[in-house]
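# Generate coordinates for the sequence data below:
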Amino acid sequence: MKAGRQPEATPNFEVSDFGGTGSDFLFDLVKLEGRNELPRAFLHRHSYYHILWMCNAQGRHVLDFDSYEIKPYSVFFISPGQIHGWTSTIDASGYAINFSAEFFLQLFPRAEEPADSPFFHIAHTDPVLYLTPEQHAELFPLLLELEKEFKNQQRWRYDVVRSFLQILLIRLRRLHRPHATESVLPRSYSLTRSFKVLIEDHYLEFGSVQDYASLLFVTDRKLNEAVKATTGRTATQLIHDRVLMEAKRLLAQSELNVAEIAYQLNFDDFAYFCRFFKKNVQLTPSEFKKKFSVAFS
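Below is the predicted model of the structure:
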């Protein structure tokens, strides 16, 4: 791969268009019913945290190109920057809960601790909770109280909203069953997080783990150990994951052909790009483009 080209931008919602504008946006909550713009089947990103609480729906939710079933009492957790889109074969009912990164830090000041925010932790691989009818019936009144407080617009409403949301997320967290790889040292997590930030900035120009390790002032081995402990994957795999994510996005959303996408991602060898993609995705680039451009056109 060689440096110098930047791919097209994915549609990105900087603030929730349901409420709040610009830097003033902190939080909003809206019903899914009766909104012509929902569901959003096209793949897109948010710059804020996004929770989809499905009271009743039937369909699929594609999140970072993994597909999850949507069914009644599903709760999905989407972090800033993740690519997603969803469909429902019936009129969906439920809520979209949106809050800014600033609001999230007010909720969980120690967000580096995986146990404090498991649904938005980088090592978490199951961004959905399927509640039982009993669990939903127990938690739903909290959501209604949250909605009521937000709509009333009384003094200090954000303080009350923050408290209700924190209680709701903690109650949901109790239902979460952690993976073994999520029990990691904060030090390893911190290094991995810094590595992921660098990947986002340099994945089109840096080709080796050593390039990143040098910027982080650690050895290749130390970086690999931290990443492995935090995510269960190697540092090289995370770099490849980011390149593959961009390849998938371009294949699904752009009008570029496969050769043009390979060039845009700085692959000098078109055939190597095709082998690299198929090895990791189990589909050729053309097969992937056909599958997802049809599903989300």
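# from here on, contacts and neighbour counts on C-alpha atoms
Fine.
# how close does residue 52 get to residue 70?
Per CA to CA, to the nearest Å, residue 52 is found 10 Å from residue 70.
# Which one's more surrounded, the two?
residue 70 (24 against 17; other CA atoms under 10 Å).
# please give me the structure for this one as well, since I'd like to look at both together:
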Amino acid sequence: MSKTETLEDFYRHKLNEIPPNLSRDLGHFNAFRLEDYHKVGKAPIQYARRDYYKISLIRGHFVYHYADKSLEVEGTTLLFFNPQVPYTMQPLDDTRSGFFCIFREEFFSEYMRNNLRELPMYAVGGKPAYPLNEAQDRNVAQVFEKMLEELQSDYRFKYDLIRNYIMEMVHYALKMQPSERLYQNIDANTRLTNVFTELLERQFPIESPSQKFSLRSAKDFASQLNVHVNHLNRAIKLSTGKTTTGHIAERLASEAKALLKHTDWNISQISDCLGFEEPAHFNHFFKKQTNLTPTAFRN
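Presented below is the predicted three-dimensional model:
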């Protein structure tokens, strides 16, 4: 699996230039027409985590690999990519067109009460892809056109307007799949669960065999969060309906699938970086989670 791609990597490898002052532009926002982007960028897109958010409107036939899942899509799709989750796009034809925009979390953090990761499409296990019909395609494309127009303007508050356009697309997608979780009141249990989830996600993706998954138990997380393990278990159970151990196992299995599918590391290397003392323990865990051995899943 490739290392995390930074915005600097994106501009250097895909557009052959880095915008001035990018390192001092904490939030950073930019938007592109997909056709122009693919004329310039010839480097293959790697399956990797990015350190920035991305929203794409893509027309065409392709497979997108997201975490441990792969989905073939034909037509128009609105995609929301979470920087914590590795992904890549595999085109199946030469008819791609559309738009995409990129931005760092800081672009919103000072202006948005809720964390972006609390939005359903950016939540762990959330739905990142929304197929669009012709009318929906036109509506979302118009939003991208407005963002491109504002980027070229000298309007003093253009980035405030662009933030509104991004949220317009977010809500457009959410109306297609309503979620009761959006902007719900956050209580103490939910806050603790969110912090636990963020701490869990910080350990992924595993990008080299030398990287180790270290926080493996509820007790490990409780110690890191400075709370009693019973309190952590109770808060997570009340907030999600799942146990702390269940969340850890589910995320560990997801990462194991991604490593088996997208790397050529052997089973022993994968077992070791995921924190298992013996490959046999990893085999037992993986089969319990998926009903397949790691080798059978890879093949």
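# And the helices in the stretch 51-200 of the second structure?
Along the stretch 51-200 of the second structure, counting by DSSP state H, counting those that start in this stretch, helices occupy 106-109, 134-151, 158-176, 188-201.
# Now mean neighbour count and distance to residue 128 of the second structure too, for those, in a markdown table please.
What follows is the helices of the stretch 51-200 of the second structure, written out as a markdown table (neighbours: other CA atoms under 10 Å; distance: least, CA to CA, whole Å):
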| stretch | mean neighbour count | distance to residue 128 of the second structure |
| --- | --- | --- |
| helix 106-109 | 16 | 19 |
| helix 134-151 | 16 | 16 |
| helix 158-176 | 16 | 9 |
| helix 188-201 | 16 | 17 |
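# In a markdown table, list the ones you listed along with distance to residue 59 of the second structure.
Output for those, formatted as a markdown table (distance: least, CA to CA, whole Å):
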| stretch | distance to residue 59 of the second structure |
| --- | --- |
| helix 106-109 | 27 |
| helix 134-151 | 9 |
| helix 158-176 | 16 |
| helix 188-201 | 31 |
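# Which one, of those helices, ends up nearest to residue 247 of the second structure?
helix 188-201 (8.6 Å; CA to CA).
# The closest one: average distance to aligned residues in the first structure?
Once fitted to the first structure, helix 188-201 of the second structure is off its aligned match by 2.3 Å on average (mean CA distance after the TM-score superposition for the first structure).
# That helix - contacts with which helices or strands?
The elements that helix 188-201 of the second structure packs onto, with contact taken as 3 or more CA pairs under 8 Å, 6 or more residues apart in numbering; DSSP states H and E, are helix 229-240.
# Show me which residues of the helix it packs on are buried.
Of the residues in helix 229-240 of the second structure, 229, 232, 233, 234, 235, 236, 237, 239 count as buried by neighbour count, 16 or more other CA atoms under 10 Å.
# which residues in the first structure does stretch 282-289 of the second structure align to?
Stretch 282-289 of the second structure lines up with residues 273-280 of the first structure when matched by TM-score structural alignment.
# That stretch vs the second structure - mean distance after superposition?
Superposing on the second structure and averaging over aligned pairs (mean CA distance after the TM-score superposition for the first structure), stretch 273-280 of the first structure comes out at 1.7 Å.
# From residue 250 of the second structure, how far out is the residue nearest in space to the middle of the second structure?
What sits nearest the mean C-alpha location of the second structure, by CA atoms, centre = their mean, is residue 82, with 2.2 Å. According to CA to CA, residue 82 of the second structure and residue 250 of the second structure sit 18 Å apart.
# just residue 271 of the second structure next, same as before
Using CA to CA, residue 271 of the second structure is found at 16 Å from residue 250 of the second structure.
# higher neighbour count, the two?
residue 271 (23 against 13).
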